[in-house]
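Asks: Next comes the sequence, and after it the predicted model I'd like to discuss.
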Amino acid sequence: MPGIAERREQFAAMFTRPLPAGVDSSATTLGGRPALELRRTAGEDVLLYLHGGGFVVGSPRVTAHVTAALLRHLDGRAVSPDYRLAPEHPFPAAPDDCLAAYRELLDSGVDPRRLVVAGDSAGAALAVVTLTRARDAGLPMPAAAVLFSPAVDLTLSGASMRSKDGVDPFFAPADLAWLFERYLAGADGAAPEASPVFADLTGLPPLLIQAGSSELLLDDAVRLAGRAGADEVAVTLEVVPRQPHVFQLDDRSAEAAAALERAGRFLATRLGGGEQNRS
């Protein structure tokens, strides 16, 4: 079985893509962590993007082409923190880093009405946790959030863990259990800050949740949408047939391109003023 370093290298080699023309990238820091900033225009829109990778692998650069696809609909920049990974830094290091990043954006003068959040898989879970923790701390909410294949139940209790076992092209339940065990390091997987499908989502901004019908984590997305709706959050759930976990990463897929287009327009519309002068 490959070690942690080899897993990270394999993940990066599998998913990293070139950035599109017209997007400038630079290294920065955010919330006390290294971060990647992408800029398309000089506007004031800000996208906070939290990368996925099961809390163990991944980086802002691996998902930068997805971040850039969303940024195409905004007038400004995106920033993605390189939050600490398990097992070297288990829960709650990653959510602490993500909340610090969100707080620093606000402290630096970013208007929350011009701020949106997005993330994939573990990063989508961290996005929800960041919003609930920010709400509890009395911080203003962003304009909207997009969640791709959110991994929001670390207890693996969703029915799709069984019904999609053997259908999911990437994972078996044991694969997810291995990742989550390293992240939790003995912490309670049912705690709302670890598994936000069990959290109170009251007061969160409008959410767009996208998932593929072929993924083990399908029920995470479905139950999160249901929880958000029950908590009076405006939520849109899209389940795309025959698509795998975070299918938006595939830059050759028509389904991925269409999903990213919908997600970008969702964010732009909720930033106010629609997409005028954004595209």
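Replies: Received the coordinates, thanks. Please read all numbers here as calculations on a predicted model, not as lab measurements.
Asks: switch to C-alpha atoms for all contacts and neighbour counts from now on
Replies: OK.
Asks: From V146, how far off is the nearest residue to H89 once chain neighbours are set aside?
Replies: Nearest residue to H89, sequence neighbours excluded (Cα to Cα, 6 or more residues apart in numbering): Y183, at 7.8 Å. Distance of Y183 to V146, given as Cα to Cα, to the nearest Å: 23 Å.
Asks: okay, now V129: neighbour count?
Replies: By the criterion of other Cα atoms under 10 Å, V129 has 25 neighbours.
Asks: Return the set of buried residues in the host helix or strand of D97.
Replies: Using DSSP states H and E, D97 maps to helix 93-107. Within helix 93-107, the residues that count as buried by 16 or more other Cα atoms under 10 Å are 94-103, 105-106.
Asks: Include distance to Q10 when you put those into JSON lines, please.
Replies: Formatted as JSON lines, those follow (distance: Cα to Cα, whole Å):
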{"residue": "A94", "distance to Q10": "21"}
{"residue": "P95", "distance to Q10": "24"}
{"residue": "D96", "distance to Q10": "27"}
{"residue": "D97", "distance to Q10": "24"}
{"residue": "C98", "distance to Q10": "24"}
{"residue": "L99", "distance to Q10": "28"}
{"residue": "A100", "distance to Q10": "29"}
{"residue": "A101", "distance to Q10": "27"}
{"residue": "Y102", "distance to Q10": "29"}
{"residue": "R103", "distance to Q10": "32"}
{"residue": "L105", "distance to Q10": "32"}
{"residue": "L106", "distance to Q10": "35"}
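Asks: Put this next to the first one:
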Amino acid sequence: MSRQEREQARGLISKGDLGQTPAQQRAGFDELFADRPLGDDVTLRPRTLGGRPALDVLVEGADRDGVILYLHGGGYSIGSARTGANLAAPLARSTGVPAVSLDYRLAPEDPFPAAVDDALAAYEELLAAGQKVVVAGDSAGGGLALALLVAARRAGLPLPVAAVLYSPWTDVSLSGGSMDSRGEFDPLFSRAHMKESADWYVGAQDPRDELASPLFADLTGLPPLLIQVGSAEVLLDDSLRLAVQAAESEVDVSLDVVAGAPHVFQYFVGMVSEAGEALERAAAFVTRRLAD
């Protein structure tokens, strides 16, 4: 990532003010991300999936067998199927595989494990339809995607083909060293920001529960994982520790760390060269796993 690209990307994001209500945070997030153009080749079709609202993300020519179940980011308290479509659409376009973006319930109104229950119900419906499923998600959605794998295994269900995790939040107990060491370097989050979201999500429940913080789950038997993360984020250790844990559990895992990149840098496709390159690697990963 060139210095100019890094500065351009960092200039588009900033640490939000602490103390805002969930409604205020949602409004600000939607203002930035809920109306981003997806391309003339993309159609969004509302549907219900697992009892929750969702959007089919239909890209012209993306008609291969299989489906990408996309879980949006937002600290489990903001974001929507529409904001998730911003990342689901380019992945669908690059892989030729249609996607569906889920509106799972949000905290603090619906705390843990509501989001996990919704993701599992959506996955079960796709399975019942005979779909080959790849799960993908960013930030909290990346952690939720991993929790979904653990929940599906616990329920005795066939597991997804693979999972793509962009800057996943896998530890809501905030025990990673980068939560502090990267606080000044991260243009978007600090420990205080993450704690606010974690408190809304888990409340008085155990933040190390394996479905809240799937980093602490037994990962044995999970499908192949692709993890992509930037070095300029407090969640760096959530990815590094996950890759080690997966490898030690004999899970096929690939880890991309992009130097200087901020949280979910894949949003900057067309602006930052590494974002496009990361998307290409994710597309190759999904294509290969679906073929297997």
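Replies: It's in. Note that the structure is predicted; figures quoted are calculated from it, not measured.
Asks: related to what we said a few turns ago, helices and strands around the helix or strand just after the helix holding D97 of structure 1, which ones?
Replies: Going down the chain from helix 93-107 of structure 1, the next helix or strand is strand 115-120, by DSSP H and E. Strand 115-120 of structure 1 sits against strand 45-50, helix 122-136, strand 144-148, with contacts defined as 3 or more Cα pairs under 8 Å, 6 or more residues apart in numbering; DSSP states H and E.
Asks: Need the ones you listed in TSV (columns: distance to P192 of structure 1).
Replies: Below are these laid out as TSV (distance: least, Cα to Cα, whole Å):
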stretch	distance to P192 of structure 1
strand 45-50	18
helix 122-136	8
strand 144-148	17
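Asks: from the ones you listed, which stretch is densest packed?
Replies: Greatest average neighbour count among those goes to strand 144-148 (a mean of 28), per mean count of other Cα atoms under 10 Å.
Asks: chain center to that one, what's the gap?
Replies: 7 Å (Cα atoms, centre = their mean, to the nearest Å).
Asks: ok, average deviation of it from structure 2?
Replies: Once fitted to structure 2, strand 144-148 of structure 1 is off its aligned match by 0.6 Å on average (mean Cα distance after the TM-score superposition for structure 1).
Asks: What residues in structure 2 pair up with that strand?
Replies: Counting by TM-score structural alignment, strand 144-148 of structure 1 pairs with residues 162-166 of structure 2.
Asks: The equivalent of R7 of structure 1 over in structure 2 sits in which helix or strand?
Replies: Mapped onto structure 2 by TM-score structural alignment, R7 of structure 1 lines up with Q25. When elements are assigned from DSSP H and E, Q25 of structure 2 belongs to helix 22-33.
Asks: Any buried residues in that helix, and which?
Replies: Those would be 22, 25-26, 29-30, 33, for helix 22-33 of structure 2 by 16+ other Cα under 10 Å.
Asks: if we can go back for a sec, the helix holding D97 of structure 1 packs against which elements?
Replies: Using 3+ Cα pairs under 8 Å, 6+ apart as the test, helix 93-107 of structure 1 ends up in contact with strand 24-30, helix 122-136.
Asks: Name the nearest residue to the residue nearest the centre of structure 1, ignoring sequence neighbours.
Replies: Residue closest to the average C-alpha location in structure 1 (Cα atoms, centre = their mean): G119, at 1.3 Å. Leaving aside its chain neighbours, G119 of structure 1 sits nearest to L50 (4.5 Å; criterion: Cα to Cα, 6+ apart).
Asks: can you give me the strands for the stretch 101-250 of structure 1?
Replies: 115-120, 144-148, 207-212, 235-240 (DSSP state E, counting those that start in this stretch).
Asks: Among those, which comes closest to L19 of structure 1?
Replies: L19 of structure 1 sits nearest to strand 115-120 of all the strands of the stretch 101-250 of structure 1, at 17.6 Å, using Cα to Cα.
Asks: In structure 2, what range does that closest one match?
Replies: Taking TM-score structural alignment, strand 115-120 of structure 1 hits residues 133-138 over in structure 2.
Asks: and that stretch, how far from structure 1 on average?
Replies: Here stretch 133-138 of structure 2, set against structure 1 after superposition, deviates by a mean of 0.8 Å using mean Cα distance after the TM-score superposition for structure 1.
Asks: How far away from the center of its chain is that stretch?
Replies: Per Cα atoms, centre = their mean, the centroid offset for stretch 133-138 of structure 2 relative to its chain is 7 Å.
Asks: Check what contacts that stretch and list those residues.
Replies: 66-73, 123, 126-127, 142-145, 160-168, 264, 286 (Cα atoms under 8 Å, 6 or more residues apart in numbering).
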